[in-house]
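Enquirer: I would like to see how this sequence folds:
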Amino acid sequence: MPAPIAPLLARVVGPGLPLAFRACDGSTAGPPDPVATIEVVDRRALNYLATAPGELGLARAYVSGALDLHGDTFATLSLLAREVVGALTWAERLEVLRGLGAGVLRPVPPPPEEVRPGPWWGLRHSLGRDSRAISHHYDVSNRFYEWLLGPTMAYTCAVYPHPEASLEDAQIEKVDLVCRKLDLRPGQRLLDVGCGWGTMVRHAAEHYGASVIGVTLSRQQAEWGQRRLVELGLAGRAEIRFQDYRQVAEGDFDAVSSIGLTEHIGARNLPGYARFLAGKLKARGRLLNHCITRPTTTGPVAHRRGFIERYVFPDGELEGVGTIVTALQDAGLEIRHEENLREHYARTCAAWSANLEAHWDEAVAEVGEGRARVWRLYLAGSRLGFVQRRVELHQVLAVRTERGEAGMPLRAEFPRRPQPVRLD
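Expert: Modelled structure (predicted):
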């Protein structure tokens, strides 16, 4: 007869952690005043945990609803990420499995929110496959993203000008900082690749007088963003296209911004990506690359069987900032400035998580409970990754020099201008 579930899970997690457990067999374990409670709603959770140990098994159990987390998700994941969790000898692990019963080793189908790109998707990072991968993540629901991201609809790391800044203020500061780094001026031409819902496009056109083309592989993003440009009266000098950046025919841009696109490029395509964007710049034109990175340039490029790959970003790959800098340099660009905004992204994820919780019932009604659970887990896990420096966020500013002339001041400080240009 199987042993009580909750005490066995408490044993796996390790002693001394402020986590409680309760299970569908009526068993409980843990302190009376826990930080959070982990509940096994049905025994499928045990199959997921046993057949896919680590983050993937936990994700499958949670997304399917077979396992629930009561309490702060970020605090729970922080505790589960400690070294003591799962630190059992092989003999102890076998004892736990015997206690749970041999049936826990039987694979069960993953929840429908899990995606496994196969040959029918095409070659990795081909135009067609990239379009499918982007659609999986971004073509969910514009209304859902409005609740999640807030009024700016900016889906990348914000830049907090001070600790008390709101998410909206920090997102505006982010795109304004990019405009200042690019030294945008009225009448200049900007290409924004991977433009999302057009936050950078709108800001550069409205406040800096730039002529902007934004491209995204998400049809829903492009439609929402173009509609917003029309509402703001900016359609005459800015447009958002449903288009792969590799299909942009125009050139001779004064500046190129890439905010959150490089994560989707892939290691093999990074040199070509850098050459393509460098080729779009006129002499002394600037490129700003803003993306999530991993903290090293060694080791495997991506874990293709984990939670992020299966549920959030199919085919996503993170590079070290050194790899990105190398690609830009090899494409003929000169690196002029670089900074790490890791702590800012942890704050951004926390703000998005708060937005999701504030709109939880609406989000579940809009996209389904499984997908809402994916996002709850993803945002908390991403925040933890930035806090623990398992991932970073880097902005790299590069310039296409002309006979060694960069057209930049001796030292670049990117101060705020007294009055950003606004053309009415």
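Enquirer: C-alpha only now, for contacts and for neighbours.
Expert: Noted.
Enquirer: state the helix or strand in which residue 148 lies.
Expert: Residue 148 belongs to helix 142-149 when assigned by DSSP states H and E.
Enquirer: going along the chain, name the strands of the stretch 101-250 of the chain.
Expert: For the stretch 101-250 of the chain, the strands defined by DSSP state E, counting those that start in this stretch cover 189-193, 211-216, 238-242.
Enquirer: pull out the buried residues from the first one.
Expert: To tie it back to what came earlier, the one meant is strand 189-193. 189-193 (16 or more other Cα atoms under 10 Å).
Enquirer: second chain to compare with the first, below:
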Amino acid sequence: MTTDAAVKLSIADALGKLMKEGLPFRFEAFDGSSAGPTDAPFTLRLLNERGLSYLMTAPGDLGFARAYVAGDLELEGIHPGNPYDAMVLIMSQLRFKVPSAAEMVQIVRSLGFGNLKPPPPPAEEHLPKWRRALEGMRHNKKRDAEAIHHHYDVSNRFYELVLGPSMTYTCAVYPTLDSTLEQAQYEKYDLICRKLDLKPGDRLLDIGCGWGGMVRHAAKHYGVTVLGVTLSREQATWAQDEIKRQGLDDLAEVRFSDYRDVPEGEFDAISSIGLTEHIGVKQYGDYFGFLRSKLRVGGRLLNHCITRPNNKTTTTGAFIDRYVFPDGELTGVGRIQVAAQDVGLEVRHVENLREHYAMTLKGWCDNLVEHWDEALGEVTIGRAKVWGIYMAGSRLAFERNEIELHHVLAVKPDPHGDASWPLRPTWGS
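Expert: Okay, the predicted model is just below:
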């Protein structure tokens, strides 16, 4: 008598055992099996044993990413530069169930115990956390530098193709629904300048300055003397070249440096745009304390960062941690405000811009699709695929309020509480 556990399943049948309500897309496997509607908007095609091993040894987003980045899993009908539509369908309709012990044995036997040995990960994958731990505690200077190098020191030309002329890799602010990405990035920088109340002759420190967008905007449009610092040598080189090209040398500088090594002080304002995500929640006290020490009395701080819709501290998912932001950590805006207040900064204004980030990510995906062939001349196809998944998935997360983007505006008051603050906000919408 043959038991159910002894019946050999095809790959498609094994996948079906894990589904609550069937597949919302077409699935085809290298063993000739298939499942899902034939008229589905896209087809997911598993090409070989290595891809199967990736999926079996790292269930979830990491295994999928490995197989997809390595070229063992294909999405037909969806451009790899913008798999947003596929991700919406998967996230809204794909429902997994927990198989019984007997079903699990049957699945593993059918797919092969040999596939439980993990293949080497794709070259685009960063070291696992336990290997990174050999470099010391999370968020020490060496480990932070390695994490930034992994993500940002890829190819400046690749970033130009994806980000557009502004070379701005942070959430834009859209004045209207039909504003272009470039208009929205200009508005983001200008809004921050207005929130910081920048005036000619002021001194601004921009930490985690990227390719220097905020540095150039403040110098060019507000007559401010600006120092920007970044842990990416590629960014610093590109930014300094652009500063010289625009004739802003007398006002602006971008330095290849850890922000913690900036010796100057008594700044009129500090902007931190997209850096806090890399700091680590346990370091918030030291981070805000350091920034407060660099401000003059009455000076303002604008902290712009991705947040969670609650105040729990969470690390990023496995895919983001290995392929995008190693050691990334997020929490809610409440934790950020508390940390700023606890070092003596006074929080005066908070704003959530999450819908703007979803729109920004759409713009970046559109750019990647438009410039796909040229992008592949700058990075591997695996790296380009990583960017497509990461940006499309992040767009969906912002739309679903799984992550948010907050501006926290604070001031360093004098010992008597004078914050040199107007009665009402002066920066407009």
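Enquirer: ok so, going back, reformat the buried residues of strand 189-193 of structure 1 as JSON lines; add distance to residue 19 of structure 1.
Expert: Listed next are the buried residues of strand 189-193 of structure 1 as JSON lines, based on distance: Cα to Cα, whole Å:
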{"residue": "189", "distance to residue 19 of structure 1": "55"}
{"residue": "190", "distance to residue 19 of structure 1": "51"}
{"residue": "191", "distance to residue 19 of structure 1": "49"}
{"residue": "192", "distance to residue 19 of structure 1": "46"}
{"residue": "193", "distance to residue 19 of structure 1": "44"}
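Enquirer: between those residues, which is nearest residue 51 of structure 1?
Expert: Using Cα to Cα, residue 193 comes nearest to residue 51 of structure 1 of these, at 40.0 Å.
Enquirer: quick one: map that closest one onto structure 2.
Expert: Matched by TM-score structural alignment, residue 193 of structure 1 corresponds to residue 207 in structure 2.
Enquirer: whereabouts in structure 1 does stretch 226-235 of structure 2 align?
Expert: With TM-score structural alignment applied, stretch 226-235 of structure 2 matches the range 212-221 in structure 1.
Enquirer: what's next to that stretch, contact-wise?
Expert: Residues outside stretch 212-221 of structure 1 that contact it (Cα atoms under 8 Å, 6 or more residues apart in numbering): 130-131, 134-135, 138-139, 141-142, 189-198, 201, 204-205, 222, 237-245.
Enquirer: ok, longest helix in structure 1?
Expert: Of all the elements of type helix in structure 1, the one with the most residues (DSSP state H) is helix 369-387.
Enquirer: residues in structure 2 aligned with that helix?
Expert: Counting by TM-score structural alignment, helix 369-387 of structure 1 corresponds to 381-399 in structure 2.
Enquirer: tell me the buried residues in stretch 394-412 of structure 1?
Expert: So for stretch 394-412 of structure 1, counting by 16+ other Cα under 10 Å, buried means 394-401, 406.
Enquirer: go through the helix holding residue 148 of structure 1 and flag the buried ones.
Expert: 142, 144-145, 147-149.
Enquirer: against structure 1, where does stretch 117-126 of structure 2 fall?
Expert: By TM-score structural alignment, stretch 117-126 of structure 2 lines up with residues 106-115 in structure 1.
Enquirer: again, but for stretch 167-175 of structure 2
Expert: Using TM-score structural alignment, stretch 167-175 of structure 2 pairs with 153-161 in structure 1.
Enquirer: can you give me the end-to-end span of the matching stretch?
Expert: 19 Å (Cα to Cα, to the nearest Å).
Enquirer: returning to what we had before: by how much does the helix holding residue 148 of structure 1 deviate from structure 2 on average?
Expert: When structure 2 is overlaid, helix 142-149 of structure 1 sits 0.3 Å from its aligned residues on average, using mean Cα distance after the TM-score superposition for structure 1.
Enquirer: just want the angle from that helix to helix 369-387.
Expert: Orientation check (axes from the mean of the first three to the mean of the last three Cα atoms, to 10 degrees): helix 142-149 of structure 1 against helix 369-387 gives 30 degrees.
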